[in-house]
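Colleague: no FASTA, just this:
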């Protein structure tokens, strides 16, 4: 086949690779979408409300019952009603905070995230003309991190735990040290906790008790309940930021889908905040991670240990090129993955596998990857 297939596409490699599956078929280990149905009882609640009078604008701050349920879920943190905004997914929450901070910080500054970097952390600053720097230190070092922040004039720090593409979880000590650095260096720490409930062993820790003005907390129901298309997320911030955040949201986001919020609230209220489904999903992901790890390692993949989330982040055998591998893997056996270069300048020899797929599809994909290696040598 002509080497023209190795021409780098424009735009997101996640969209590029996942669109191959959507257009031509295959196994989608690329895009971070679950292959599982949402909880059946959630769908029953959605079906039951279809003819209720809930099809106009929801309150801009979010469905009132859903707000109460979220606040009760975080009752140990004692979040107030004034601090909470329900938004169109975690992505709107991220963009809202970045836009608000750009309007608020009266000097030139940069944003940062920990390498490998989830795409929104890199591209939201780009869209808003804010310099971005990836922090690529292999081991957490508070002194080095502080120096990095000062050198690059960082005022926004994105923190994802468990992470994407690498499902690492920061320790309690590391998170507290980050918060202390942010408070002392006047940096805003944006915590993205969308995989909060999908840990493998130990629940992640977030420094959100008595929420500091330097900390913004973001979460979503998308991954927790396998409803990525519903776009229901939320933001919690210190009260001093509320007027500015709501002002921007009123004119850009306006409100989140009213019927879906209503159905979600009814489900959470009656099903212990989705605890049974989340437990099943957590155990399924942990099992899938172990199975993928056990299958890839004999093929020569090097896999740093993850502790949660949807993904296996892995270095290719013999330092093979991740983009060429992804293109060949799809063309030869119909399995789509994401080249690591999408997440990191140092990720040329890495790829990301989405393991949030049904067992049958996961096993079929693994079988095809093994078939690929019997035909090719990297």
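Modeller: Yes, it's here. Owing to the predicted nature of the structure, the values given are computational and were not obtained by experimental measurement.

Colleague: when you work out contacts or count neighbours from here on, use the C-alpha atoms and nothing else.
Modeller: Noted.

Colleague: where do the helices sit along the protein?
Modeller: According to DSSP state H, the chain carries its helices in the segments 13-24, 40-48, 64-73, 89-104, 119-127, 142-152, 172-185, 242-252, 258-270, 275-296, 322-333, 359-375.

Colleague: and the first one, what's buried?
Modeller: Translated: helix 13-24. The neighbour-count check on helix 13-24 (16 or more other Cα atoms under 10 Å) flags 13-14, 16-21 as buried.

Colleague: repeat for the third one
Modeller: Judged by neighbour count using 16+ other Cα under 10 Å, the buried positions of helix 64-73 are 66-67, 69-71.

Colleague: same question, the longest one
Modeller: By neighbour count on 16+ other Cα under 10 Å, the buried set for helix 275-296 is 277-278, 281-282, 284-286, 288-289, 291-293, 295-296.

Colleague: quick one: closest of the helices of the chain to residue 343.
Modeller: Ranking those by proximity to residue 343 (Cα to Cα) places helix 119-127 first, at 6.5 Å.

Colleague: the closest one versus helix 13-24: what angle between them?
Modeller: Interaxial angle, helix 119-127 versus helix 13-24 (axes from the mean of the first three to the mean of the last three Cα atoms, to 10 degrees): 120 degrees.

Colleague: check contacts around the nearest residue to residue 136 once chain neighbours are set aside.
Modeller: Distances taken as Cα to Cα, 6 or more residues apart in numbering place residue 115 nearest to residue 136, at 4.9 Å, with adjacent residues excluded. Neighbouring residues of residue 115 by Cα atoms under 8 Å, 6 or more residues apart in numbering: 134-137, 343-344.

Colleague: use this one as the comparison:
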């Protein structure tokens, strides 16, 4: 029997992090003392009070049956309460909050609700690879919006051709940004809302990193007047509470947009395990002192890596949010070759910028997901290289 993949699979580029995993496996098989700064998977454990809440919740028989598709009302109420405390945004938990099996799942599914074959989706480049992949799975055409340093890594909406704007159904934006660590301000979001209203485009804001910040709290797209009219915001408990493996997130915003995403989900999944939702209510009520301790750890690591790379001659800006550093590679090389060089000669693994899209070429991304001591060691190894 001959097995043939569908075209949507055949035309996919290799998934960035799967390729990095393979590089990592090969290096470890050779006995490398690898320092992995490539993938944004927090090494800090989930806070213990959340784990304890999960232990209790998992013993409740009522959680062992199918969960509700949209999420427990108590969980959605906890999300709306969190948005009120954190951003002073009012959300109706019944119609303006939807649970997700991690924000990645919602991001991948949203094009299926609104994009027909041939429709355009505006996608940042560099950006999270799921934006264009989800678009292609729905038969849509990604139009890549360059994120350039001279524009503070914000898309230049005025440069998008008129015919593209008129065919666009969705626009993905992501701040604080992965991979560039850029943050957006009120003025930018206001321009996005004006643009979306003009061309009838649904805005999908990925805010997964809003709680990983240092000097200043990032704002939410939902805080801006008119945001609910044009779109929605994805969020996740993964990065905020070190719960990447728990697979729980949520979407908030426009009721009709969430209803469309919900229709996809009811046909393709059966919701989030209720014990995880119950533990996540405890997570959303976590005292900020605990979250500040986590941020302080990342801040210390950030400073060590930033100062070390700068002293080693790299061009790098100090990130104000996320746990990533977006670093220029030496001019005579490209991002993939430079990552390979660091892996081979320093046993340090990072991520090539081109893996996030064409406009990520010329950069590499480091993640602050190793201890301060290991980051210091990585810096010393890189310094010893002839760059």
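Modeller: Received, thanks. Treat the numbers as computed from the prediction; the structure is a model and nothing was measured.

Colleague: how close are the two chains, by TM-score?
Modeller: Overall, the chain-to-chain superposition scores 0.87 on the TM-score scale (TM-score structural alignment, normalised by the length of structure 1); 360 aligned residues with a Cα RMSD of 2.4 Å.

Colleague: returning to what we had before: which residue in structure 2 lines up with the residue nearest to residue 136 of structure 1?
Modeller: Here residue 115 of structure 1 is matched to residue 125 in structure 2, going by TM-score structural alignment.

Colleague: neighbouring contacts of stretch 185-198 of structure 2?
Modeller: Stretch 185-198 of structure 2 has contacts (Cα under 8 Å, 6+ apart) with 157, 201-203, 219, 221, 224-227, 230.

Colleague: and the residues you listed, which two are furthest apart?
Modeller: Pairwise distances across those peak at 21.6 Å for 201 and 219 (criterion: Cα to Cα).

Colleague: rewinding a little: quick one: closest of the helices of structure 1 to residue 351 of structure 1.
Modeller: Of all the helices of structure 1, helix 322-333 comes closest under Cα to Cα, at 5.8 Å.

Colleague: residue range in structure 2 corresponding to the closest one, please.
Modeller: Aligned by TM-score structural alignment, helix 322-333 of structure 1 corresponds to residues 335-346 of structure 2.

Colleague: name the residues that touch the matching stretch?
Modeller: 27, 34, 329, 348-354, 361-364, 378, 381-382, 385.

Colleague: tell me, how many residues neighbour the corresponding residue of structure 1 for residue 98 of structure 2?
Modeller: Aligning on TM-score structural alignment places residue 98 of structure 2 opposite residue 85 in structure 1. Look at residue 85 of structure 1: counted by other Cα atoms under 10 Å, it has 23 neighbours.

Colleague: for residue 219 of structure 1, same thing?
Modeller: Neighbour count for residue 219 of structure 1, taken as other Cα under 10 Å: 25.

Colleague: list the contacts of it.
Modeller: 90, 192-194, 196, 233-235.

Colleague: can you list those residues in TSV and add distance to residue 308 of structure 1?
Modeller: Output for the contacts of residue 219 of structure 1, formatted as TSV (distance: Cα to Cα, whole Å):
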residue	distance to residue 308 of structure 1
90	18
192	14
193	11
194	11
196	8
233	19
234	21
235	21
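
Colleague: looking at the residues you listed, spot the one nearest residue 104 of structure 1.
Modeller: Nearest to residue 104 of structure 1 among the contacts of residue 219 of structure 1 is residue 235, at 17.7 Å by Cα to Cα.

Colleague: now the counterpart of residue 310 of structure 1 in structure 2: closest residue in space, sequence neighbours ignored.
Modeller: Counting by TM-score structural alignment, residue 310 of structure 1 lines up with residue 323 in structure 2. Spatial nearest neighbour of residue 323 of structure 2, excluding adjacent residues (Cα to Cα, 6+ apart): residue 368 at 5.3 Å.
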